[in-house]
Structure formats: C-alpha cells, structure tokens
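Undergrad: this one's sequence-less:
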C-alpha cells in the first residue's frame, strides 16, 4: 500500500512539473516564432517542428513518456489526406514532427486566439465554420485542395474531437467528402496516446506512446467504401495498440467494453442516462428505445431524420443529404 501511494504521489508531482514546463515552453515559442510571420510558410513550419520536438523532449525527461513511430516509410511523398485517431493533445504536435509539410483542418474559433491564431493562419491551416452547414464543406474542400496541390499533407481528425481510449467510434462524413474531392491518397493513422495523456486531465503517465502509420488508401474508391475502410483500419489498429499499451503497464484504468451496434451499417454512439443526456438527440434516442443502457445508432430516432433546408446563399457542395449523417 505504501509503495502504491508513493508511485501515485510521484506521478502527480511529475505531471505537475511537466505541465508547468510544457506551457512555459509554449509561451517561449510563441515569442520566438513571432518573427516567423515574415518568412515563407514552409520555413515557419520548421520552427513549429522545433517546438513539437522540444515538447516531446520535456515529456520524455520529466515524465518518462517515450514515443515510437511505426510505418513512417509508408508516408508517400507529396500531397495527401491524413486521417488520424484523436485521443489527446499529444498527437496534435507529434504529427507535425513526422510529416514533411503538414497543415490542419480545425474549427474556425481557434483562428481568433490572439497570436496563436496568427500562427495558425501563417501555417496555412484550413478553418471550418461548423455553423455554416454545407457551405463550410465547400469552403473547406477548396482550401484543402489548394494546400494539397502544393504538396502538403492535410491532417484531419475524422471524429472531430478527442475521444477517450476504447470509446465507441463517432466518425463524421467530412473525411469521406474530402477524400472524394481531393483526389489524393489517404493515410490512416492509429495511436494510443490517450493512455499516457488523458483528455481533460493533468496526469501524464510514463511509458511508450505508439503512433502507427497504416497503409495508404489510394484515391478513387467510392465514398461509402472509403468511409467504411478508413474507419475499420484506424479502429482495429488503435484497439491493438490500446491492448498493447495496457498490457505493458498495470497503472492504466481497465478498458471499457465497446457496446455492439444493432445496425452494423451505421455508426454506433452511446446513450447517456437521462440525467446527463441533452434535451434533444441523445435524450430522444433514450426515450425511443425505452432503455438508456442500450446503445443507439445514428438515424434511429425518427424525429432526427428531417434534413433542414439550406439557408439562402448556402451551396450544397454535391453532398449526400442522407439522414443521420454528420459531416463536421
């Protein structure tokens, strides 16, 4: 019992020290990169990569968290779409260090942050206005296509937000829309970073983070086939890496079993208890199924099947308006 308490105390101390050092390092690089606003974007990205490598060094020295990159040789030269699993903040700066000339698809609000937003603009990141509906997809695709034609790798997190390790997949069709319109190969990326850098926690755990680059998916597949293929590849590899990481350490919390989906052709999402459910969407699904413990599938609730009409001036972008689909 005493040994376990000492281990936990050291974990907290190291995590606290790392967080202080990490954000101090971030502020330092925000200052150092300011003159980079006057240089070409490719030169500016070299400075961003130095910040990413310095953050990985701090993580290794203070916490004892190492990084292993697998399949780096599978990254094709030139433009590509990179579809990565998203479990923590770790991969947002680590992916920059392993790609030649990367940029991100991100929500527009990040561009409004003083100084930091200027750097995102300088890096050529592609902002997405989630409130603009189909028009946002049209604008996102045009910007992403322009960057990919210059030989850049477009990084997108298909689930749109960080997901805890082992959580049911919640992929959005934006990645399939981009794949269909860009005409470049897609590089799936699996990882287990959430074990060592949990989302919404200050704890950082020691061990070896594994980021695995999977076989590229060539362009030209039908959108539905691609969407199924990229999800299966990323989820199967991420589950394997998750089991590998948990097997190497007994300090991780037990893995939560993934509930089966009643409709395998749709994306499965969990239903929360009524007390934690939203007023619409999840709450309605729970009532319609009669049990909050049963997983619901997108599109089950009839009240959510109505597709809103586009506002005046909104472009359709040649999208599939099938019910139950979320693009961004």
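TA: In hand now; what should we look at? Computed from a predicted model, the values in this text were never measured in an experiment. Numbers count the residues shown, from 1 in each chain.
Undergrad: could you use CA atoms for every contact and neighbour count after this?
TA: Fine.
Undergrad: got the contact list for the host helix or strand of residue 246?
TA: Assigned by DSSP states H and E, residue 246 falls within helix 223-247. Contacts with helix 223-247, where a contact means Cα atoms under 8 Å, 6 or more residues apart in numbering, come from 83-85, 165-166, 169, 171, 173, 175-177, 179-180, 188-192, 195, 208-210, 214, 217, 252.
Undergrad: please state the offset of it from the chain centre?
TA: Computed by Cα atoms, centre = their mean, to the nearest Å, the chain-centroid distance of helix 223-247 equals 13 Å.
Undergrad: what do you get for stretch 209-223?
TA: The chain centre lies 15 Å from the centre of stretch 209-223; the measure is Cα atoms, centre = their mean.
Undergrad: try this one side by side with the last:
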C-alpha cells in the first residue's frame, strides 16, 4: 500500500505539471485554431492522463457504449476528476456545464472558455438555472456534446445523492437527444484521497433518450438508468453498493 501511495503521489504531481505544459505549449493552437484547436489540445491532455494513469498506478480506463458524436446532451454521473477526463477524451466536441469558480482556475479556466463551457453560479439557484439555459441556447459556441453532471457535484462511490433539475430543464429547453452516462471511477480515484488504485475505470454511454418526455419522467428515468448502470460497474470492480446506499 505504501508503494502504491508513492506511485500515486508521483502520478498526481506529473498530472498537474503536464496540465501546465499542455496548456502553455498548446495555447497558440487553442487561440489561433478556435474551438477546434482548443478541443484538440484538451483532448491530447486527457489522453496523456489516461496513459500515465495506466503506466504509473496501474489504472486502466475504458469507454463503453456508443460514443455520442452529434449535437446531444450528455447527463453523466460524476465521481472524480477522472470521469471528466474519460468523457472528454471520447467525445469529439465536448463542453461542460461547470461551476463558475473554475473560470478563474489557471489553465483549466483558459480552455474552458475556449471550448465553450458554460459557467454556473450555484449560489444563485433559480437565476443560475435561467442563465444556464440562456447560455446553452444562445451561447457563442453552439453545437457538439453538452455535458452536465446530473447530480450537480461529485458523488463518492456508493453514496446516494438526489438528481438536480438542471439536466431536466436543459433536456426540455434544448429539445435534444440525451445520452445518460454511468461510471465507476470513484472506486479507484476517491474524492478525498491522494491514493489512486489499480483496476479498470469505466465510463459507459447508455442508450439515448429521445426528446419529448415530461421533465419529471425524464428525471426519474435518468436517475434510475444511471444509478443502475453505475452500481453494476462498481460491482464489476469489486465494490458492492448497499441496497440503501449511504450519504455522500
């Protein structure tokens, strides 16, 4: 365990170092190449993280299901930074609904702006939802795969947290197909630990949901499908979720 912890520290250190390298070296591509250039640089970094996780800590990664390639909404489970990496490395033109504070994060904030991410001030609640909807419909960078974490935050493996209405509002307002996404990455990449565990981290894209459902029916469906699939992936990884779950 001590050796794995040391490997994890090395992995995390180089991950942040390479974030700065990719961001600075790739900035001319990101700026001059527009959104496509920024996406190229960001996806390159995501692939680096996946490769280095495998080499340094034995954490392999896999994408399952049909990867969305058109203009769709992706409603995903969020357990750690690694599911962000996996999803963005898979889709061709991804952009995230993200918390506003990340706009001011060095390197991350730069590319979030360049690829068209939509910042949300979660403290404002109702106004935040309205602003999110307006930005999604009238944003400067329309098109591609809009990714929202349906529970509104990272959720530890095995924890049960309600799904937020934001995903349902986007589904209704945009009138787009929604692709739910499940994951088990929190089993190997815990929220509040430096330790990275070996194994197979998976993001699975589930069958698409066509537009037209009532908001309540849609929310019930994504919660059931994402939680069921995520629990199955975690069980595959050796993590058994209690029937009643636990608090985050």
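TA: In hand now; what should we look at? In this text, all values refer to a predicted model and were calculated from it rather than measured experimentally.
Undergrad: quick one: name whatever helix or strand follows the helix holding residue 246 of structure 1.
TA: The first helix or strand that comes after helix 223-247 of structure 1 along the chain, using DSSP H and E, is strand 268-269.
Undergrad: quick one: the aligned residue in structure 2 for residue 196 of structure 1 from residue 140 of structure 2, how far?
TA: Aligning on TM-score structural alignment places residue 196 of structure 1 opposite residue 188 in structure 2. Using Cα to Cα, to the nearest Å, one gets 36 Å for the distance from residue 188 of structure 2 to residue 140 of structure 2.
Undergrad: what's the biggest helix in structure 1, counting residues?
TA: Secondary structure of structure 1 read by DSSP state H shows that its longest helix is helix 2-32.
Undergrad: that one packs against which elements?
TA: Here helix 2-32 of structure 1 touches helix 41-58, going by 3 or more Cα pairs under 8 Å, 6 or more residues apart in numbering; DSSP states H and E.
Undergrad: which part of structure 2 lines up with the helix it packs on?
TA: The aligned range for helix 41-58 of structure 1 is 35-52, by TM-score structural alignment.
Undergrad: cool, and stretch 207-217 of structure 1?
TA: Going by TM-score structural alignment: stretch 207-217 of structure 1 matches residues 199-209.
Undergrad: same check, this time on stretch 98-108 of structure 1
TA: Here stretch 98-108 of structure 1 aligns to structure 2 at residues 90-100, judged by TM-score structural alignment.
Undergrad: show me what counts as buried in that stretch.
TA: 90-100 (16 or more other Cα atoms under 10 Å).
Undergrad: check stretch 49-65 of structure 2 too.
TA: Judged by neighbour count using 16+ other Cα under 10 Å, the buried positions of stretch 49-65 of structure 2 are 49-50, 52-54, 56-61, 63.
Undergrad: keep only those of the buried residues of stretch 90-100 of structure 2 that are in strands.
TA: Using DSSP state E, the members of these that fall in strands are 94-99.
Undergrad: relative to residue 111 of structure 2, which of those residues is nearest.
TA: residue 95 (10.1 Å; Cα to Cα).
Undergrad: distance of that closest one from residue 34 of structure 2?
TA: 14 Å.
Undergrad: how about residue 211 of structure 2, secondary structure?
TA: Here residue 211 of structure 2 takes the coil state, with states given by DSSP: H, G, I helix; E, B strand; the rest coil.
Undergrad: enumerate every residue touching the residue nearest the centre of structure 2.
TA: The centre of structure 2 sits closest to residue 84, judged by Cα atoms, centre = their mean, with a distance of 3.2 Å. Applying Cα under 8 Å, 6+ apart, we find residue 84 of structure 2 in contact with residue 78.
Undergrad: residue 33 is in contact with residue 114 of structure 2, correct?
TA: No - when contacts are counted by Cα atoms under 8 Å, residue 114 of structure 2 is not listed as touching residue 33 (9.9 Å).
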